[in-house]
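> using only what follows, build the 3D model:
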Amino acid sequence: MLKVSSQDPSRAPLLLSAECQRSGTVMRVSLDYHCCPATAPSTQLTCVQVLLPLEPSATDVQCQPPASWNTEERRLLWKLPNLSPTNHSKGSGTVCASWQCAEAPWGPPPSLAVQFVGCGASLSGMELELVGSRYRMSLLKKRFATGKYMAGCTL
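All right, here's what the predicted structure looks like:
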């Protein structure tokens, strides 16, 4: 997990809010995303991907918007269009999925992974702390790229 701290939390390039809901044997996960204009008003986030691993017993999977299914890795993949903070219709949105479980899920809620690339901006003034081994971030001049950001769900 990446923890970002700053005097102004809106300086993060992409704000994320994940939520999980359980109802009997049905699980629903949603992720709201918002491209933040405070980072750099003209910056586009490209190669934006959201990954959601599913447990083996998941059936009747419904996605909005439609996602690709990787059978071997048992995960959903959303490839989002380039996100721009100046275009409200393409700077924010929601992805969600729901599925049926063989029995009521009792384990921890699933984690979403988010990847993106930003060009033409820097993240100065922010302190980044990598927590765990599932995250990678590279920073090259005025280009930043994330590895997997695990957005934890709240129940």
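> rest of the way, CA atoms for contacts and neighbours
Noted.
> which residues does the residue nearest the centre of the chain contact?
Among the residues of the chain, the one closest to the centroid is residue 114, at 3.4 Å (Cα atoms, centre = their mean). By Cα atoms under 8 Å, 6 or more residues apart in numbering, the contact list for residue 114 reads 48, 49, 50, 51, 147, 148, 149, 150, 151.
> drop anything exposed from those residues.
Buried by 16 or more other Cα atoms under 10 Å: 48, 49, 50, 51, 148, 149, 150, 151, out of these.
> from these, pick the one nearest residue 23.
Nearest to residue 23 out of the buried ones among the contacts of residue 114 is residue 151 (Cα to Cα; 20.9 Å).
> and that closest one, how far from residue 85?
21 Å (Cα to Cα, to the nearest Å).
> what's the answer for residue 10, then?
Distance, residue 10 to residue 85, using Cα to Cα: 12 Å.
> and if you look at residue 6?
For residue 6, the distance to residue 85 equals 19 Å [Cα to Cα].
> ditto for residue 140
Residue 140 is 21 Å from residue 85, by Cα to Cα.
> who has more neighbours, those two?
More crowded of residue 140 and residue 85, by other Cα atoms under 10 Å: residue 85, with 23 against 9.
> let's compare: structure for the following, please.
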Amino acid sequence: AGSSGSRGPSPLTIGMADTIPLAVAFHEIIHSYFRGTEESKCQVKMSGDMMLSFPTGIVGVLANNPNPAKLCFRLKNIHRLDNVLPNKQLISINTMMSTRDTTVVDFNMPALTALLRRQSEKNPTAQYFNVDILKYQIRPKAGAASCPFQLVAYWKCEQDHTDLKVDYKYNLHAMSPPSPLLNVSVCVPMNGEVKNVIAMPKNIWNGENEQALWRFTELSQHSDDRGVGSLRARFELDKGPSSKGTISAQFNCEGATLSGIEFELVGSGYRLSLVKRRFVSGKYICDSEVH
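Predicted structure coming up:
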């Protein structure tokens, strides 16, 4: 159930007999710390949250129906999740129906009705109501295998210049399904009063912040060399040598998750109209070996 070409739930009036359209969104974040060339030293932390979006028309259906259809869903591919924290006011985990790789979640219908009614009173013109369902942590794979964008930095600091090489690699195995990383940037701090920068590919030097910035619109297995490459630069200095700084990266990805988690409705009365998946980089940094 990809998000391409799907219609969002129609917020218009929903009749008692209609199936109610729902949208689900998974939003995940990855923090990574790369140190030197040894992949085993890479530290990774990932987490996510899941939200359901209800159309306004559902409020009347739930409020006027003494016995509304029970809302229940199944999460599949959850073997890499840790610390699943459900919104306990609204949902409970159905342990009888859950397995190692699937979790079945039941809604407390009176609590859901009350929450949606409160939201509609607070915001009567809204077309949709977003409800936080659960938060979770994702267990990282070994080394840098969980990182969609892998980095290694090599610094050579001389009196009058610093040579820098940053090897990068797009890792399609870190996400599901493989999708391009968007708005990729790599930022390098450089002290020592830089007077000139020679870079391949070209970068942007910001003298005020003493930072060099490389940018890619997107990076994927369809990029040059399947998303593997190097950023190289020589920084000519007036007051060298410079110190080895901490490099930081940023990116986002639409239509994929790090966890590979899947969502399906159980039972009747509701239908899934849209699944949104995305992940972003959090604190994503790279140091050279400390000698």
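> tm score of chain vs chain?
The pair, once superposed, lands on a TM-score of 0.75 when counted by TM-score structural alignment, normalised by the length of the first structure; 139 aligned residues with a Cα RMSD of 2.5 Å.
> re earlier: hey, what's in contact with both of residue 10 and residue 85 of the first structure?
Common neighbours of residue 10 of the first structure and residue 85 (criterion: Cα under 8 Å, 6+ apart): residue 36.
> circling back: would you say the residue nearest to the centre of the first structure is within a strand?
Yes: according to DSSP: H, G, I helix; E, B strand; the rest coil, residue 114 of the first structure belongs to a strand.
> which residue in the second structure aligns with it?
By TM-score structural alignment, residue 114 of the first structure lines up with residue 249 in the second structure.
> same deal with residue 32 of the first structure?
Under TM-score structural alignment, residue 32 of the first structure pairs with residue 167 in the second structure.
> residues contacting its match?
Residue 167 of the second structure is in contact with 151, 152, 153, 228, 229, 230, 231, counting by Cα under 8 Å, 6+ apart.
> could you dump these into CSV and include secondary structure?
Listed next are the contacts of residue 167 of the second structure as CSV, based on three-state DSSP:
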residue, secondary structure
151, strand
152, strand
153, strand
228, strand
229, strand
230, strand
231, strand
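> skip the chain neighbours and tell me the closest residue to the aligned partner of residue 235 of the second structure in the first structure.
Aligning on TM-score structural alignment places residue 235 of the second structure opposite residue 99 in the first structure. Spatially, and ignoring its direct neighbours in sequence, residue 99 of the first structure is nearest to residue 61 (4.4 Å; Cα to Cα, 6 or more residues apart in numbering).
> same deal with residue 97 of the first structure?
Nearest residue to residue 97 of the first structure, sequence neighbours excluded (Cα to Cα, 6+ apart): residue 63, at 4.4 Å.
> ok, which stretches of the second structure are helices?
Along the second structure, counting by DSSP state H, helices occupy 58-64, 109-122.
> list the buried residues in the shortest one.
Spelled out, that is helix 58-64 of the second structure. Of all the residues in helix 58-64 of the second structure, those buried under the rule 16+ other Cα under 10 Å are 58, 59, 60, 61, 62.
> and for stretch 78-93 of the first structure?
The neighbour-count check on stretch 78-93 of the first structure (16+ other Cα under 10 Å) flags 78, 79, 80, 82, 83, 84, 85, 86, 91, 92 as buried.
> who touches that stretch?
Stretch 78-93 of the first structure has contacts (Cα under 8 Å, 6+ apart) with 32-37, 41-51, 65-68, 95.
> now the buried members of these.
33-37, 43-51, 67, 95.
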